[in-house]
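Enquirer: this is a predicted model, with the sequence first.
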Amino acid sequence: MRDAFWKSLIVLGIFYAAAQQALGQPLVAKAESIESAVINADLVLVAKLVHIGEAKQVDGREFYNTNISIVRNLKQDLYLDEPHKKLQAELLGPAAVLADWKDRSCDLLVLIYNYEPYATKVIELAPGKMEVMKADFTLLREPEAVLNAAEQALQRTPPAIKRLHTFELHVPRNLIANTQWDNYFGLFLNVPVDQQLEKRAIKYLRSENYNERKEGARALRYFRSDENIARLKTLLQDPGWGYLRHPADNNGIEVRYYGVRDSAYLTLKSWDVEVDKPETQETILRSPPDNKDP
């Protein structure tokens, strides 16, 4: 039953992708885990907005030159002798939101990227005003929990590491119910490529869920080892499949895609492991095409 559900999702995914193009709006949300966000930022600050300057249009979006007053420095330049007390930052509008932050003098978590002035990210640190997800899919809505997660991620990351690769994980639909992502068909979360991701990938390889096995095989590409080579070889004949073409929409011809096999094979090939390419597609005639004249 579960495999049938995921097979139907693949067909729906093709439809949704077409609908997304037609509507010009995303149907699947994307977000960044708090760990990825803070690790890959140059400065991580708790600050208050104290001044809003002139607006400017950048790529069709309105940014404001602002001044922020620093409350806490969670991450700063290693060679900075004194911690920042005030900074200028280009913040994305709307102006009403910025003015509200300034008037209430609320605490903001500010992530600044040195060479991307218009990529600054801001999270209002107030209950009911925030929803942040950790790499383990834990949903955080309390300021202290968000700050703790940010600090723990920074403490685990050696100062010599400037950036970490990230990997996009599908978040189970039940975990985004009643959140800001509830109106989307799904959520993909960027998480750090670290030991936690490897553990999740290995766990996914043993899952009954076809998509999780496929995702696990893809994620393991970052973690070559003899043990992981052996694990992936066992998936080269994985029975899981999804519809590439549904017979109802393809003149009675069913085309199956064995995605777990394909992902395992591609990861092994990226490691220069010599293996035979498995069968990743299968065509089955379910019913003869109707050739009758209308």
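Expert: Great, that's in hand.
Enquirer: going by C-alpha atoms from here, please, whenever you check contacts or count neighbours.
Expert: OK.
Enquirer: quick one: distance of the longest helix along the chain to the chain centre.
Expert: Longest helix in the chain by number of residues (criterion: DSSP state H): helix 2-23. Between the centre of helix 2-23 and the centre of its chain there are 19 Å (C-alpha atoms, centre = their mean, to the nearest Å).
Enquirer: any buried residues in that helix, and which?
Expert: 6-7, 10, 16 (16 or more other C-alpha atoms under 10 Å).
Enquirer: of those, which is the nearest to Thr138?
Expert: Of all these, Trp6 has the smallest distance to Thr138: 23.6 Å, by C-alpha to C-alpha.
Enquirer: before we move on, the earlier item: contact partners of the longest helix of the chain?
Expert: 26-27, 209-211, 240-246 (C-alpha atoms under 8 Å, 6 or more residues apart in numbering).
Enquirer: with distance to Leu232 added, can I get those residues in JSON lines?
Expert: Below are the contacts of helix 2-23 laid out as JSON lines (distance: C-alpha to C-alpha, whole Å):
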{"residue": "Pro26", "distance to Leu232": "33"}
{"residue": "Leu27", "distance to Leu232": "32"}
{"residue": "Asn209", "distance to Leu232": "16"}
{"residue": "Tyr210", "distance to Leu232": "14"}
{"residue": "Asn211", "distance to Leu232": "15"}
{"residue": "Gly240", "distance to Leu232": "14"}
{"residue": "Trp241", "distance to Leu232": "16"}
{"residue": "Gly242", "distance to Leu232": "19"}
{"residue": "Tyr243", "distance to Leu232": "22"}
{"residue": "Leu244", "distance to Leu232": "23"}
{"residue": "Arg245", "distance to Leu232": "26"}
{"residue": "His246", "distance to Leu232": "28"}
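Enquirer: just the buried subset of the residues you listed, written out for ChimeraX, thanks.
Expert: Selection of buried members from the contacts of helix 2-23 for ChimeraX, criterion 16+ other C-alpha under 10 Å:
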select :27,210,211,240,241,242,243,244,245,246
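Enquirer: out of the contacts of helix 2-23, give me the two with the largest separation.
Expert: Pairwise distances across the contacts of helix 2-23 (C-alpha to C-alpha) peak at 28.0 Å, for the pair Pro26 and Gly240.
Enquirer: pasting the second one now:
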Amino acid sequence: MRSAFASFMLCLLAAGAWSQTTAAPPLESLDVKVLNARFIALGTLKEFTAGVTLGAHRASLTISETLKGKPVKSLEGEISASQPQLEEWMALSTRLLIFRDEDDKPSEPMNLERPGLAVITADYKPLSDPVEILRYVKNVIRRWPEGKAPSVRLRLPPEGVALSWGSVGLLVPADERLEAYAVAEIRSKDPQRRTVGIDALRPFKSKANIDRLRLLLKDPTFTIVQAPEEYRGVELREYPVRERAYDVLREWKVEVPKLVLREEISRIATVKSLSLGVVGKGTDLGWLEKARNLRGLEMNAFEGLTTQQLEAVLRLKGLIRLAIPYAGIDDTRL
């Protein structure tokens, strides 16, 4: 049975497995937020004044516990919060989880007592209980003693959008769980899962992983991106698994042989209908004689048909339906 983590990762990655479209900025998982921070502490607001940065205030905080970084009893610096928020936090002695990144830019503390609090972990588990959040943060710090890790952007599944506040991606750490998952997925019999595994493998360049991706350069899976009925009887194929493996190997600066990533296959002898789009007076229709099984033909001839073009159409003995709207022939049964 597939593990819960593997199922989650497949769900996240599958939405973008067959395309490389650019999406909105991703949401940080709690794991990545913790790993990107140089300092994390639990504290309460003691006082605040106007800040230098727009939308920020200079705050003085009493620290009850330092989770990451040099332990301190108090902290001063700019935080992103409105004056009413700060007044409420100070009046109620609200417990705040403070994050400081390397650039020390003002950031909004996590209000652990806020109604409806929800944060998303790297395994897409929403946490709202302050005790669970603090325990999780400590576990991430313990699991990554060096304090930093590269991250990977994964696409959120449709059911995840409600928890993502409009974002369509989630940043997760590129750790050993992700690599193990990726290696398992590229061995799958499902071609979409193989592509998902390739995407997840990007941060893990190694000889073993290079060899694994080389095997996928001959993957037989293809998708039909242009039907022969819409492209002069020619079927256009793309090989997404090969292409994704090729892209990652090139990204890793690995020399790879010339590949067939797109291929045209003639189906003109068997195609039963064709839509030619716009046909001008200079368009050669002589190739239609190869369409021996053609039954339906549609085209837009704004300038009408030349004698040669009309003869090419009339030679189609099996044709039973012809549509040339701008020539006055509209869905004519022959």
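Expert: Arrived safely. What you are looking at is a predicted structure, and each value in this text was computed from that prediction instead of being measured.
Enquirer: in helices only, show me the contacts of helix 2-23 of the first structure.
Expert: Among these, DSSP H puts 210-211 in helices.
Enquirer: how much space between the aligned partner of Thr44 of the second structure in the first structure and Gln180 of the first structure?
Expert: Applying TM-score structural alignment, one finds that Thr44 of the second structure aligns to Lys48 in the first structure. Here Lys48 of the first structure is placed at a distance of 24 Å from Gln180 of the first structure (C-alpha to C-alpha, to the nearest Å).
Enquirer: which SS class is Ala208 of the second structure?
Expert: helix (DSSP: H, G, I helix; E, B strand; the rest coil).
Enquirer: so who does whatever residue of the first structure lines up with Leu170 of the second structure touch?
Expert: Here Leu170 of the second structure is matched to Leu189 in the first structure, going by TM-score structural alignment. Contact partners of Leu189 of the first structure, counting by C-alpha under 8 Å, 6+ apart, are 30-33, 135, 167-171.
Enquirer: quick one: the strands in the stretch 51-200 of the first structure?
Expert: 61-75, 86-92, 108-112, 121-124, 132-133, 139-140, 166-171, 186-192 (DSSP state E, counting those that start in this stretch).
Enquirer: the third one corresponds to what range in the second structure?
Expert: On the second structure, the counterpart of strand 108-112 of the first structure by TM-score structural alignment is residues 96-100.
Enquirer: post-alignment, that stretch versus the first structure, mean distance?
Expert: In the superposition against the first structure, stretch 96-100 of the second structure averages 1.0 Å from its aligned positions (mean C-alpha distance after the TM-score superposition for the first structure).
Enquirer: ok, residues contacting that stretch?
Expert: 34, 37-45, 106-112.
Enquirer: chain neighbours aside, what residue packs nearest to Ser105 of the first structure?
Expert: Excluding its sequence neighbours, the residue lying closest to Ser105 of the first structure (C-alpha to C-alpha, 6 or more residues apart in numbering) is Lys48, at 5.8 Å.
Enquirer: sec struct for the one you found, please.
Expert: Going by three-state DSSP: Lys48 of the first structure is strand.
Enquirer: residues in contact with it?
Expert: Contacts were defined as C-alpha under 8 Å, 6+ apart; by that measure Lys48 of the first structure touches 68-71, 101-102, 105-108.
Enquirer: let's see 7 Å
Expert: Lys48 of the first structure makes contact with 68-70, 105-108, according to C-alpha atoms under 7 Å, 6 or more residues apart in numbering.
Enquirer: so how do I select the buried members of the residues you listed in ChimeraX?
Expert: Here is the ChimeraX selection string for the buried members of the contacts of Lys48 of the first structure, based on 16+ other C-alpha under 10 Å:
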select :68,69,70,107,108
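Enquirer: closest one of the contacts of Lys48 of the first structure to Ile284 of the first structure?
Expert: Taking C-alpha to C-alpha as the measure, Leu108 is the one of the contacts of Lys48 of the first structure closest to Ile284 of the first structure, at 56.8 Å.
Enquirer: distance to Gly93 of the first structure and neighbour count added to the contacts of Leu189 of the first structure, as TSV?
Expert: Putting the contacts of Leu189 of the first structure into TSV (distance: C-alpha to C-alpha, whole Å; neighbours: other C-alpha atoms under 10 Å) gives the following:
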residue	distance to Gly93 of the first structure	neighbour count
Lys30	20	18
Ala31	19	15
Glu32	20	20
Ser33	22	24
Ala135	28	20
Phe167	29	19
Glu168	27	18
Leu169	29	19
His170	29	16
Val171	29	16
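Enquirer: among those residues, which two are most distant?
Expert: The widest separation within the contacts of Leu189 of the first structure (C-alpha to C-alpha) is 13.2 Å, between Lys30 and Ala135.
Enquirer: burial count for Glu65 of the second structure?
Expert: 15 (other C-alpha atoms under 10 Å).
Enquirer: quick check: it touching Val72?
Expert: No - between Glu65 of the second structure and Val72 there is no contact under C-alpha atoms under 7 Å: 8.1 Å.
Enquirer: give the aligned equivalent of Glu198 of the first structure in the second structure.
Expert: Structural alignment places Glu198 of the first structure opposite Glu179 in the second structure (criterion: TM-score structural alignment).
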